[in-house]
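In: Sequence first, predicted model second:
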Amino acid sequence: MELFGQALGLGTIGLVAGVVGAVVAALATRGSTSTLTSYVQHFAAGLIIAAATLDLLPEALALGGGWPLIVGFVVGTAFMLALRAVLNRFGHGHAAGEGHDHEDHAGHGGGTALAARPQVVAGVNLRLAIALAVVVLIDGAIIGVALSAGGAAALLIAIALSIELLFVAASVAGSTRGAGGTVATAVGVGAFVAVMMPVGAVLGALVFAGVSSTLLVAGLAFGAAALLFTAVAELLVEAYEIKESAGTIAMAAGGFLLFLVLMMLM
């Protein structure tokens, strides 16, 4: 019971950070597509890619790697693809105010680009919000795994992932406001994503307490695949539709560098 209490406490740090990020982004974005949203999404993507490549995969390799890592990564990718396919079954649509005459980046008419965009309900990009919720749930599980393993770095991992969550929640809140959602809706969807952190921490502590290294490696690889998929296929794709520049690319590099520095401090 003490382990679960610790997991809940560490996960709550991320919940608070995520709500703060969602509130700031919802108030800073003025109901239209925003350069700020693109910057935040690039920064969040950099953090998520760093979490996968600097934390989860090295830990999986240190525990033995091998076929459990490969299987876990393949299953994680397949899971995210299946999740995306299920969400796409809702159909495609646009919130009020979106530009239906927008042209795609290859210079062709907007029909193809618009058809590829996910459903937007009350300003909420459902596919992005649910994908990020899954990622944050996995982040929380990482905290639970660290606690279950008796790792002294659990607090630092929670702090690093909470900083990531601040920008992830800000990203989805800014996206919601940019698609015409209200401030309350933007904060609500950001809070929905953020609450997955304490939920994941408790579940991680429950599920991974005392498991074999084989299952632990597969779980870490699964999480890495989910993080990379969301950063590349969701966050960066949506950010690119808003604005792409040297500044946004630098923000992605900055997010990666921040997580690297935090890992070095651990």
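Out: Yes, it's here. Numbers count the residues shown, from 1 in each chain.
In: drop to CA atoms for contacts and neighbour counts, all remaining ones
Out: Fine.
In: Count the residues that sit near the closest residue to Tyr240 other than its chain neighbours.
Out: If the residues on either side of it in the chain are set aside, Tyr240 comes closest to Ser38, at 7.3 Å by CA to CA, 6 or more residues apart in numbering. Neighbour count of Ser38, defined by other CA atoms under 10 Å: 28.
In: Ser38 looks like it's in a helix, true?
Out: Yes: assessed with DSSP: H, G, I helix; E, B strand; the rest coil, Ser38 lies in a helix.
In: Tell me which residues touch it, please.
Out: If a contact means CA atoms under 8 Å, 6 or more residues apart in numbering, then Ser38 has Ser171, Ala239, Tyr240, Ile242, Lys243, Glu244, Thr248 as its contacts.
In: Which one (most neighbours) among those?
Out: Top of the contacts of Ser38 by neighbour count (other CA under 10 Å): Ser171, with 32 neighbours.
In: Make sure that residue is indeed in a helix.
Out: Yes: assessed by three-state DSSP, Ser171 belongs to a helix.
In: Verify the stated contact: it with Thr37.
Out: Yes: using CA atoms under 8 Å, Ser171 is in contact with Thr37, at 6.2 Å.
In: Specify which member of the contacts of Ser38 is nearest to Gly223.
Out: Nearest to Gly223 out of the contacts of Ser38 is Ser171 (CA to CA; 20.1 Å).
In: try this one next to it:
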Amino acid sequence: MMTAAWMYTLIPAAAAIIGATVAVNTRPGPNIVSAIQHFAAGVVFAAAAGEILPDVMHRGSPVATVIGGAIGVAVMLLVSQLETRAKGPVGLMTAVGIDILIDGLVLGIGFAASPRVGLLLTIALTLEILFLGLTVANELGESVRSRLKIVGITAALVLLLPIGALLAAPVGALPDPVVTGFFAFGLIALLYLVTEELLVEAHETPDRPWVTAMFFAGFLLLLVCEEIIG
């Protein structure tokens, strides 16, 4: 199953490269970018609330949940501090690289839970990674002139996705309380992604009703996918 996790990381990786390619050729307007962020946030939130949260609650390991959740909070706050202090292209690449590595780890944890959870997380993270590809390309476009180099740097960064998934490979074989801790970590990482990154950046542009509605469209889309997959 972890082989499947590694292979599924190629889908969001391809989305990031596509996003970077689009961004270097046609810069999306702020409303379009905000709509993508809202939509991705809705999908990721649905994946966290509908898949990871029930799994954590039904495992009956409150101590492991607290420990895993606390580690998740600490790690994401450290990432936030790094992103705040990041200066220039190198700082940006470091912060984005850590984000992508954590996304790969969360995806691997999802597949450790079940193929269904892993597949739904793949859908959610594909949209988030697509946005990261757009962001990286836009930021690099201010200092790097070569379009091919920008896409190449983005492609190199998304290699951290399968690395993160492979790091999560042993999770399924660990004792149940430890697995619960990993799931709590993944839950916190996804919620942080929605509340402190996607939605915060999405609201940097003036709100429009149709843009805001994209959050709920993304949420409902993943719910429908859950029903179809069963």
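Out: Structure's in. What do you need? Owing to the predicted nature of the structure, the values given are computational and were not obtained by experimental measurement.
In: where does the TM-score land?
Out: Once superposed, chain against chain, the TM-score is 0.81 (TM-score structural alignment, normalised by the length of structure 2); 225 aligned residues with a CA RMSD of 2.9 Å.
In: returning to that earlier point: farthest pair within the contacts of Ser38 of structure 1?
Out: Ser171 and Glu244, at 15.2 Å, using CA to CA across the contacts of Ser38 of structure 1.
In: related to what we said a few turns ago, any chance of the contacts of Ser38 of structure 1 in JSON lines, with distance to Ala224 of structure 1 and secondary structure too?
Out: Converted to JSON lines, the contacts of Ser38 of structure 1 look like this (distance: CA to CA, whole Å; DSSP: H, G, I helix; E, B strand; the rest coil):
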{"residue": "Ser171", "distance to Ala224 of structure 1": "20", "secondary structure": "helix"}
{"residue": "Ala239", "distance to Ala224 of structure 1": "21", "secondary structure": "helix"}
{"residue": "Tyr240", "distance to Ala224 of structure 1": "23", "secondary structure": "helix"}
{"residue": "Ile242", "distance to Ala224 of structure 1": "26", "secondary structure": "helix"}
{"residue": "Lys243", "distance to Ala224 of structure 1": "27", "secondary structure": "coil"}
{"residue": "Glu244", "distance to Ala224 of structure 1": "25", "secondary structure": "coil"}
{"residue": "Thr248", "distance to Ala224 of structure 1": "23", "secondary structure": "helix"}
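In: which of those residues still touch in structure 2?
Out: For the contacts of Ser38 of structure 1, the contacts that persist in structure 2 are Ala239, Tyr240, Ile242, Thr248, with contact defined as both residues aligned by TM-score structural alignment, their matches' CA atoms under 8 Å.
In: excluding its backbone neighbours, what's nearest whichever residue in structure 2 pairs up with the last one?
Out: Alignment note (TM-score structural alignment): Thr248 of structure 1 maps to Val211 of structure 2. The shortest distance from Val211 of structure 2 to any residue other than its chain neighbours is 4.8 Å, reached at Ala35 (CA to CA, 6+ apart).
In: count of neighbours near the one you found?
Out: 21.
In: Ala50 of structure 1 against Leu260, yeah?
Out: Yes: assessed by CA under 8 Å, Ala50 of structure 1 is found in contact with Leu260 at 6.9 Å.
In: Please say which of the two ends up with more neighbours.
Out: Ala50 (24 against 19).
In: nearest residue to the more buried one other than its sequence neighbours?
Out: Of all residues not flanking Ala50 of structure 1 in the chain, Phe256 sits nearest, at 5.1 Å (CA to CA, 6+ apart).
In: got the buried residues for the helix or strand harbouring that neighbour?
Out: Taking DSSP states H and E as the definition, Phe256 of structure 1 sits inside helix 246-265. By 16 or more other CA atoms under 10 Å, the buried positions in helix 246-265 of structure 1 come out as 248-249, 251-260, 263.
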